[in-house]
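1. What would the 3D arrangement of this be:
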Amino acid sequence: MTTTILLIEDDLLVRKNLQDILELESFQILEASNGKEGLLIAQTHLPDLILCDVMMPEMDGYEVLQNLRQNPSTKNIPLIFLTAKSELESLRAGMDLGADDYLIKPYSIKALLLSIRLRLDKKASLQEEAQQELSDFRYRLTRSLPKRLNNLISPLHSVANTLKQLSDNLTVQEIEEIAEKIENNSVEIHRLFINLSLYSQLEMIASNPKMREAYQSKRSQCFPSAVITKVAQLKAQQYQRLRDLKLTLQDTKIALSETNFKKIIEELSDNAFRYSLPGSTVEVVSQIDESRYRLFIIDAGQGMESELYENWMGNPKSSLSDPKGNLEGFGLVIAKYLVELNGGQLHIESIPQKQTIVHLTFSLIS
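-> Reported below is the predicted structural model:
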């Protein structure tokens, strides 16, 4: 597969010379004469690497880099600055913004090609690590799924046998309790399969820049308070804990579809009730802070053990199954995917045996 390099350089002669050199090395070249044009090409074509001049009209190299790093589709594209000696002092700002390297004009062809190869090799190595991580996760998921399903299905067999043997002697109340167990477990099984399907879709979108860009271009909007109220109350009823639910909400409009936001709240509120004791409060608080919508889901439950919490902070997918093969944190990973694919952020603060706070932020729509 041909490697694509984007040249952003306002000097036509320099740009054409670079293009000739790189095409001789079998690179496919995209070119832009200023930062604004270059940013648009980068967002549209998603090149493998960018060579960018620093001082340019309309938008300089630093602004280009800043915009690239703020966009999930372009934030991981390697960028090498091409700079004059007189710009070295200000170059530190560019490196702090996340530039991968810089070359001082005039540079040799050897130095240019070496820098390009190093950045491309590093990118390939990171992609290999990500692919291995994905394979490891799929293995853990495959190992954990049968046990989770068995835990849900086994009680149904037990209930069926009880009905067969004792149907004539059961009271109406006992029959209602059995029916409730069957219903709850069937709902959980259905939810598990829905989550498996959704996770596969989200994983594919997140790992493919073009699919991610298409997904994000269709982003919708919703009024969060109504969704939170409905979903959180349904979850509280499911766990017979309506009295434990406390809602303190400010309404606004956020950049996220109602379907996706509903799924996020469903998974996070389910965790809050599942991992806290009846009688303890589950609190949902929203705040409007300048251009951001903030949401806190707080429970006084078991929290995350320090090792699990550290795993989650470093790599959420690594926390999905414990050594015994239990599937844990699946809904949390799905919620995180949905939040981040829609331009939001999800953070967790956890104190073992005391409290968990899930903090979400989304952009407001004016």
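2. going forward, measure contacts and count neighbours with C-alpha atoms only.
-> Fine.
3. list the helices and strands the helix or strand hosting residue 137 packs on?
-> Assigned by DSSP states H and E, residue 137 belongs to helix 109-166. When contacts are defined as 3 or more CA pairs under 8 Å, 6 or more residues apart in numbering; DSSP states H and E, helix 109-166 packs onto strand 49-53, helix 172-207.
4. Another sequence for comparison is provided below:
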Amino acid sequence: MAHRILVVEDDAHMREGIQDILETHGYEVWTAGDGAEGLQTLETLVPDLILSDIAMPTMDGYAFYEAVRRNPRWALVPFIFLTARGERADIRQGKRLGVDDYLTKPFDTEDLLAAVEARLKRMAEVRAATEAEKEALRKAILDALPHELRTPLTYIKGYTSLLLQDTALMTPEILHEALEAIRSGSDRIGSLVEDFVFLVTLDAGEVAATVKAAHETVDLRPILRTLVTDYQQRAAARQVTIELDLSSPLPFVEAYPPYIANALGRLLDNAIKFSKRDGGRVTIRAWAERGEVHVAIEDTGIGLPATEIPKIFERFYQVDRARMEQQGVGLGLPIALGIVEAH
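-> Sure, this is the predicted structure:
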């Protein structure tokens, strides 16, 4: 299928000449006499590339470009400015706006075709990379999500059926065990749902907006002490010790306490989860350096290959899930990073 190109040029002779060159080389070409007419044309098709003059009546190229980029349907379409102006100020203005390329008239056929082919090739590469990322994300979700839903649901359904059938014959201990398993399973599903909802608020900018509107001067020490208390039981179940080092004086920071506690809690939970059972240790240290407060959470876990470290903040990414059972779907660290970035 031929690539579709929209040419926006107020000079009829120039517009027709560009159209002839492109059509001769197999492109499907649509034309418009100025930016306003170009926007009307875009309502009926989404081209693979736009070539636009700058100095045009009614709506010039700059205004046309900005209107194109404001519309999500056209925001990623490659855009090349065509202009008779050779001044650096005009070129800088185009680049400042983010235009993909800039051709100064007069240009020959080879220059035009080279610019068009280069932008179309680059867009094809970007689309291929995006599709590969989407496929990798889809696979990661399919690897993790069914397990994270099926396992707790199995507990809930199994123990519910047991309670419905044999309650009268159960000892209080067995009844308590069944109810605890049901609660654990529902908590696990609830936590998963909460993570997905929080991820949406991150992407929508709501977390950053909340931080901007509700941040306050915060002492991190009470937050860290509370986290250690909250996670002691979970750590003890794995015979993991939590050590908190607040020996260095800490200045106050500007933050939104619930979100900072959320991020630090996710890091602490991750450290406990991957520490060695029966004797593992998690150490939390906080210190000030060059006007900044640093918090480090270290564990005695299995470690990571150096090649995996750049990937650990990717959504749904987990290291060798097939070999290591890991509760969760790989959202804890990405959410923690998103909270920190929102600050």
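5. Once they're superposed, tell me the TM-score.
-> Between these two chains, after superposing, the TM-score reads 0.57 (TM-score structural alignment, normalised by the length of structure 2); 242 aligned residues with a CA RMSD of 4.3 Å.
6. and residue 104 of structure 2, how many neighbours does it have?
-> Applying other CA atoms under 10 Å, we find 15 residues neighbouring residue 104 of structure 2.
7. looking at the helices and strands packed on helix 109-166 of structure 1, which is closest to residue 114 of structure 1?
-> Residue 114 of structure 1 lies closest to strand 49-53 among these, at 13.2 Å (CA to CA).
8. To what extent does that closest one diverge from structure 2 after superposition?
-> Superposed on structure 2, strand 49-53 of structure 1 shows a mean distance of 0.4 Å to its aligned residues (mean CA distance after the TM-score superposition for structure 1).
9. so how far is that strand from its chain's centroid?
-> Relative to its chain's centre, strand 49-53 of structure 1 lies at 27 Å (CA atoms, centre = their mean, to the nearest Å).
10. swap in stretch 228-242 of structure 1?
-> Distance, centroid of stretch 228-242 of structure 1 to centroid of chain: 26 Å (CA atoms, centre = their mean).
11. quick one: it aligns where in structure 2?
-> Mapped onto structure 2 using TM-score structural alignment, stretch 228-242 of structure 1 covers no residues at all.
12. would you list the helices and strands packed on helix 109-166 of structure 1 in a markdown table and tack on mean neighbour count?
-> A markdown table is the format used below for these (neighbours: other CA atoms under 10 Å):
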| stretch | mean neighbour count |
| --- | --- |
| strand 49-53 | 24 |
| helix 172-207 | 14 |
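13. Including distance to residue 217 of structure 1, could those go into a markdown table?
-> A markdown table is the format used below for these (distance: least, CA to CA, whole Å):
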| stretch | distance to residue 217 of structure 1 |
| --- | --- |
| strand 49-53 | 23 |
| helix 172-207 | 13 |
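14. closest to residue 142 of structure 1 out of the ones you listed?
-> The nearest among these, by CA to CA, is helix 172-207 at 10.8 Å.
15. Can you check what angle separates the very next helix or strand once past the closest one from helix 172-207?
-> Sequence-wise, the next helix or strand downstream of helix 172-207 of structure 1 (DSSP H and E) is helix 209-217. For helix 209-217 of structure 1 against helix 172-207, the angle by axes from the mean of the first three to the mean of the last three CA atoms, to 10 degrees is 120 degrees.
16. Can you point out the buried residues in the helix or strand following helix 209-217 of structure 1?
-> Using DSSP H and E, the helix or strand that directly follows helix 209-217 of structure 1 along the chain is helix 224-238. Residues of helix 224-238 of structure 1 classed as buried: 224-225, 227-229, 231-236 (neighbour count, 16 or more other CA atoms under 10 Å).
17. Generate TSV for those, with distance to residue 39 of structure 1 as supplementary columns.
-> Shown next, in TSV, are the buried residues of helix 224-238 of structure 1 (distance: CA to CA, whole Å):
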residue	distance to residue 39 of structure 1
224	33
225	36
227	37
228	38
229	41
231	40
232	42
233	45
234	45
235	45
236	47
